[in-house]
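Participant: Following is a predicted model, sequence given first.
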Amino acid sequence: MEYTEEIVHIDELDKKILQLITKNARIPFLEVARECGVSGAAIHQRVQRLLNIGIVSGSEFIVNPNKLGFNTCAYLGIFLEKANYDKKVVEQLKEIPEVVECHFTTGAWAIFIKVQAKSNRHLKKIIDTDLQAIDGIARTETFISLDQVFKRQIPIS
């Protein structure tokens, strides 16, 4: 069984709406309507449709980890003892609050995670105490981010 994501085609109005709401998730629908030259009700219906078909999912406030004292960002490649441990390991990774992203990958690692820690010492504790205690993890490889230069969404065009 092959997994493929269904590609959804959208029109120019949907693209314009996406450009506006991805720049500012708090933009009022009436302002989006003015920019697009349609009614507020039309924008509401379009955004609801985009949510329903899965092009966008919700909206969120982004917490700045540094402002809360989480000053170390690290990426860890995880080597598994056996490939079939992947789901069991991921379930245990979900229990570590500092693990903020988790990806299955190709290449050297089976899993790649992003960790937000308060310090290098805190990161070491997470690795030594939390990660290495998970059955199925053979070893990890750590990369500390010095600074996030930019982060963006895919272009809407």
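Facilitator: Cool, the structure landed.
Participant: make it CA atoms for all contacts and neighbour counts henceforth
Facilitator: OK.
Participant: can you tell me the helix or strand for the closest residue to D130 other than its chain neighbours?
Facilitator: If the residues on either side of it in the chain are set aside, D130 comes closest to I96, at 7.3 Å by C-alpha to C-alpha, 6 or more residues apart in numbering. Assigned by DSSP states H and E, I96 belongs to no helix or strand.
Participant: and the gap between the residue nearest in space to the middle of the chain and K94?
Facilitator: For the chain, the residue nearest the mean C-alpha position is E101 (6.1 Å; C-alpha atoms, centre = their mean). Going from E101 to K94 by C-alpha to C-alpha, to the nearest Å gives 9 Å.
Participant: Below is structure B, check it against A:
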Amino acid sequence: MDDIDRKIVGLVQVFGRATNAEIAGACGLSVSAANDRLKRLQERGVITGWSARVDPDAVDLGLLAFIFVEIERTEHNERFLAAAALMPEVLELHHVTGEWSYLLKVRARDTKALETLITGRLKALPGVARSRTHIALSSAKENGALPIAEPEDD
């Protein structure tokens, strides 16, 4: 990726609805050149999809929690990952270092729905030894944009 690609990726992360003409103008390209670069970034897997950010409270998913999960033996990892990845409440699923095996970021309607997820579905999976849940009281910042470095001025 060159500096122009980085600028395009940075722009579409923040302004996903920007037109090709707006992207071209911001990057000093023709519209067709900007369109070609966007297509190539998608084909190479740099841009993996397009979506809208939705207010969780507006769709009754205001409870945000982080769940640490310990898997007792590594042979259970694959089945756990496959099952957890299919749960719509699980927004992120990370293999982590330390005493825990995985960290999950989840959204739920309320504590009852969270309890059902944890006790009825996650802990029911083979190999889950224990979990620890932290509920977020508020979020000062929450977005999915990566810190793409802008090219430095010479």
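Facilitator: Happy to help now that I have it. Remember, predicted model here, so these are calculated numbers, not experimental data.
Participant: any idea what the residue nearest to D130 of structure 1 aligns with in structure 2?
Facilitator: I96 of structure 1 maps onto M87 of structure 2 when the alignment is built from TM-score structural alignment.
Participant: Check the gap between the residue nearest to D130 of structure 1 and L30 of structure 1 for me.
Facilitator: For I96 of structure 1, the distance to L30 of structure 1 - C-alpha to C-alpha - is 41 Å.
Participant: Looking at the two, which is more packed in?
Facilitator: Legend: neighbour count by other C-alpha atoms under 10 Å for I96 of structure 1 and L30, higher for L30 (16 against 13).
Participant: That one in helix, strand or coil?
Facilitator: helix (DSSP: H, G, I helix; E, B strand; the rest coil).
Participant: show me the contacts for it.
Facilitator: Contact analysis of L30 of structure 1 by C-alpha atoms under 8 Å, 6 or more residues apart in numbering lists 39-40, 43.
Participant: What lines up with it in structure 2?
Facilitator: By TM-score structural alignment, L30 of structure 1 lines up with A21.
Participant: do you know how far that match is from M87 of structure 2?
Facilitator: Taking C-alpha to C-alpha, one finds A21 of structure 2 at 38 Å from M87 of structure 2.
Participant: what does S131 of structure 2 give?
Facilitator: Taken as C-alpha to C-alpha, the span from S131 of structure 2 to M87 of structure 2 is 17 Å.
Participant: Just the buried ones out of the contacts of L30 of structure 1, please.
Facilitator: The neighbour count (16 or more other C-alpha atoms under 10 Å) marks 40, 43 as buried among the contacts of L30 of structure 1.
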